[in-house]
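Peer 1: pasting the sequence and the predicted coordinates here, then a few questions.
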Amino acid sequence: MKPHSIGGQSAATTSPAEYDEAALRHDLAAAYRMIALMGMDDSIYTHISARLADGPDGQKRFLLNPFGLRFDEVTASTLVTIDELGNVLDDPYGAGVNAAGFTIHSAVHMARHDATCVLHTHTVAGVAISSVKEGLLPLNQWSAQFHGAIAYHDYEGIALDLDERSRIVSDLGAKNVMFLRNHGVLVCGRTIAEAVRLALNLERSCKAQIAALSMGLTPAPLSDNVAAHTAGQYASSYDEIIRSGNDPEWMAMLRLLDGKTPGYAA
C-alpha cells in the first residue's frame, strides 16, 4: 500500500479506513479542480464530498466545498467540515455550505459507509440524459460499464427537504451511479479517484449517446450479454486498482493539475 503524501503520491488508492484528513483534503480539492477543468462544474453549485473518520465522540463528519467558491477556486485548506445534521464544525473560508448539497450528500454518506466520496454534477449532457425516460443506453464501451448499475431518483424540487434523504438512499440502494431525474447525476466512489473516474466516464457516455442519437441513423445498442460482460471487465479493473493501490490514471490527472492549476493543494 502506498504511504500517504501530499506531494508526488496520493491517498486515492488507499483504503477509506486508512485515509488521513490531509490526504483527503488534497485529493478532494484535486477532484474539484479536475471537474472544473473538464467543464463539468455549474458556477458555485453542485458538490463533491468526502467522508472523514468519525470524531472522538463518534460524530459523523464529512468535507464539502464552501458556498460561493467556484470549483476552480477550491483548495485543500478551504474545505468545510460538517456533521450529519448539517452543523458546521470547521469553516476556514467562513461562507458555510449550500443546504441542498448537505441534503443529498449527507443522505448518501450516512447510509453508504463504503462511499468515501460522493460526486454530484449538473452537466448539460448529464441533465439531458436524466430528462428522458430511457436514461442511459448501452450504445458503446463507455456506457456498457454502467450496465445494470444505474439507479434513478425522481425529481422532487430543489433538494432542501431533509425528508427526501430517505428516498434518495432507498432509490440508490447498493449502486454507485444514480441519475437524479430532470436534475443531474450522482456517483459514489470507494476513493475520491474512483468517483472522479466514474463521473468522467459517465459524462462521456452521456455525450456519446446524445451524439449518436442526433445523427438520425439507427442506434445499435449492445446486447445484454455483451454489455454485462463489459461491465464485469470494468468492475474487475476498478477492484484491482483498489486492491493494488496503483492508480496510474489518477496520478496522471494530478500531474495535469500540478501543471495547470497547482494552487489546489494549498
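Peer 2: Everything's here; your move. In this text the structure is predicted, and so the values were computed from the model without any measurement.

Peer 1: only C-alpha atoms for contact and neighbour calcs from this point on.
Peer 2: Noted.

Peer 1: elements contacting the helix or strand containing residue 250?
Peer 2: Residue 250 belongs to helix 248-260 when elements are defined using DSSP states H and E. Contact partners of helix 248-260 among helices and strands, from 3 or more Cα pairs under 8 Å, 6 or more residues apart in numbering; DSSP states H and E: helix 21-37.

Peer 1: packing partners of the helix it packs on?
Peer 2: Applying 3+ Cα pairs under 8 Å, 6+ apart, one finds that helix 21-37 contacts strand 48-51, helix 192-213, helix 248-260.

Peer 1: give me the nearest residue to residue 176, chain neighbours excluded.
Peer 2: residue 188 (4.8 Å; Cα to Cα, 6 or more residues apart in numbering).

Peer 1: cool, and residue 48?
Peer 2: The shortest distance from residue 48 to any residue other than its chain neighbours is 4.3 Å, reached at residue 119 (Cα to Cα, 6+ apart).

Peer 1: which residues touch that neighbour?
Peer 2: Applying Cα atoms under 8 Å, 6 or more residues apart in numbering to residue 119 gives the contacts 47-49, 186-188, 195-196, 199.

Peer 1: this is the comparison structure:
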Amino acid sequence: MTEYPKPERYSDNEWEARVSLAAAYRMVARLGLDDLIYNHISMRVPGTTDQFLINPYGLLFSEITASSLVKINTRGEVIEDTEYTVNKAAFVIHAAVHKSSETAHCVLHTHSDASTAVSGQPDGLLPLSQFAMRFYNRQGFHDYEGVAIDEAEQQRIVAHLGDNPVMLMRNHGILTVGRTAGEAFMLLYYFERAAKIQLQMQAACASGVPLVIPDHDVCEKAARQFWELKGDILIPGEREWPALMRDLDRVDPGYRA
C-alpha cells in the first residue's frame, strides 16, 4: 500500500480523525448513498469543543482526502488556510449538533434513497426487520423547513434530535450521530438496510400481503439488546469499522493523502 505521511501541521490525533473521516466519505460513496457534491459528514477536532472537520464544497465524496477536509468552528468560520469553501447548510446542521452534545463527535447527513423515502412516512422506520429493531423508539423527526440555511433552525434540529442516535429529516434525508466515524457510518448503513426492507415489504403489502409487526415488548427488548450491548454485541462500528478500513485500503487507499 502507498504510504501517505502525516503533514507536520497536524497533531497525531487530528490526523487520525481526518483519515477516519475521509474513509467515511469514501465508504458512503462506495455504497451509492452520496449525493454528488452535496451532503456532509463532520468530525469534531480532537481536544476541542468548538471546531470540526467537514467536506470541501465542490468535491465528490469519492475525491475527499484527509488533507482536503476543511476545519471550521461552530460559528461557521474557516480557521485554516484552504482553497475551499463550506456548504452553508452543512454548517447550520452540523454546528448545531456538535454544540449540543459532548459525545456528538461525528455527525453524518445524507439524502440516501430509502431513508429519505421513509422520512416521508408518518411513523418513519417501522420495526419490520432485525435491522430496524436497533432504532425502535430511538429515532427523532424534524419537519422540513426548506434548505437548511437559516441559523434559527438549529434550535429545532437539536430539540428534535434529542438523545436519539438517528433523526429523520422529513422529506429530506437522515442524520446519524456517533462517538466515532465508524459508529455514525454503521448507523447509516443499518438504517438504510432497514428502510429498504420496509419499502419492499410495503410494496408487497400493497399487492395483498399483510405486514407482520412484532409486539412492542419484543421490539423494545431487541432495541435494548443492541444499545445495552448484550451478548457479543458491540458499539456500532467497533467490530465492523476496522474490517471496512482494511477493505478500503485494498481498493481505494488515496483517502489517506
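Peer 2: Yep, it's here. Everything numeric in this text was worked out from a predicted model, so none of it was measured.

Peer 1: which position in structure 2 pairs with the residue nearest to residue 48 of structure 1?
Peer 2: Taking TM-score structural alignment as the alignment basis, one finds that residue 119 of structure 1 is matched in structure 2 by residue 108.

Peer 1: how near is that match to residue 98 of structure 2?
Peer 2: Distance, residue 108 of structure 2 to residue 98 of structure 2, using Cα to Cα, to the nearest Å: 11 Å.

Peer 1: re earlier: which of the contacts of residue 119 of structure 1 sit farthest apart?
Peer 2: 49 and 199 (13.4 Å; Cα to Cα).

Peer 1: where do the helices sit along the stretch 1-150 of structure 2?
Peer 2: For the stretch 1-150 of structure 2, helices defined by DSSP state H, counting those that start in this stretch occupy the ranges 12-30, 88-100, 113-119, 130-133.

Peer 1: can these go into TSV with extra columns for mean neighbour count and distance to residue 65 of structure 2?
Peer 2: Below are the helices of the stretch 1-150 of structure 2 laid out as TSV (neighbours: other Cα atoms under 10 Å; distance: least, Cα to Cα, whole Å):
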stretch	mean neighbour count	distance to residue 65 of structure 2
helix 12-30	22	5
helix 88-100	22	18
helix 113-119	23	25
helix 130-133	20	31
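
Peer 1: could you dump these into JSON lines and include distance to residue 147 of structure 2?
Peer 2: Output for the helices of the stretch 1-150 of structure 2, formatted as JSON lines (distance: least, Cα to Cα, whole Å):
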{"stretch": "helix 12-30", "distance to residue 147 of structure 2": "22"}
{"stretch": "helix 88-100", "distance to residue 147 of structure 2": "7"}
{"stretch": "helix 113-119", "distance to residue 147 of structure 2": "15"}
{"stretch": "helix 130-133", "distance to residue 147 of structure 2": "28"}
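
Peer 1: of those helices, which approaches residue 243 of structure 2 most closely?
Peer 2: Evaluated with Cα to Cα, those place helix 12-30 nearest to residue 243 of structure 2, the distance being 12.0 Å.

Peer 1: okay, the angle between the closest one and strand 40-44?
Peer 2: Here helix 12-30 of structure 2 runs at an angle of 160 degrees relative to strand 40-44 (axes from the mean of the first three to the mean of the last three Cα atoms, to 10 degrees).

Peer 1: show residues contacting helix 12-30 of structure 2.
Peer 2: The set of residues that contact helix 12-30 of structure 2 without belonging to it, under Cα under 8 Å, 6+ apart, is 6, 34, 41-43, 45-46, 53, 61-67, 69, 181-182, 185, 245, 248, 255-256.

Peer 1: try it again at 7 Å.
Peer 2: Under the contact criterion Cα atoms under 7 Å, 6 or more residues apart in numbering, helix 12-30 of structure 2 has outside partners 6, 34, 43, 45-46, 61-62, 64-66, 181, 185, 255-256.

Peer 1: separation between the aligned partner of residue 69 of structure 2 in structure 1 and residue 95 of structure 1?
Peer 2: Alignment of residue 69 of structure 2 against structure 1 is given by TM-score structural alignment, with residue 79 as its counterpart. Taking Cα to Cα as the measure, residue 79 of structure 1 falls 10 Å from residue 95 of structure 1.

Peer 1: out of these two, which sits in the more crowded spot?
Peer 2: The neighbour count for residue 79 of structure 1 versus residue 95, taken as other Cα atoms under 10 Å, is higher for residue 79 (25 against 14).
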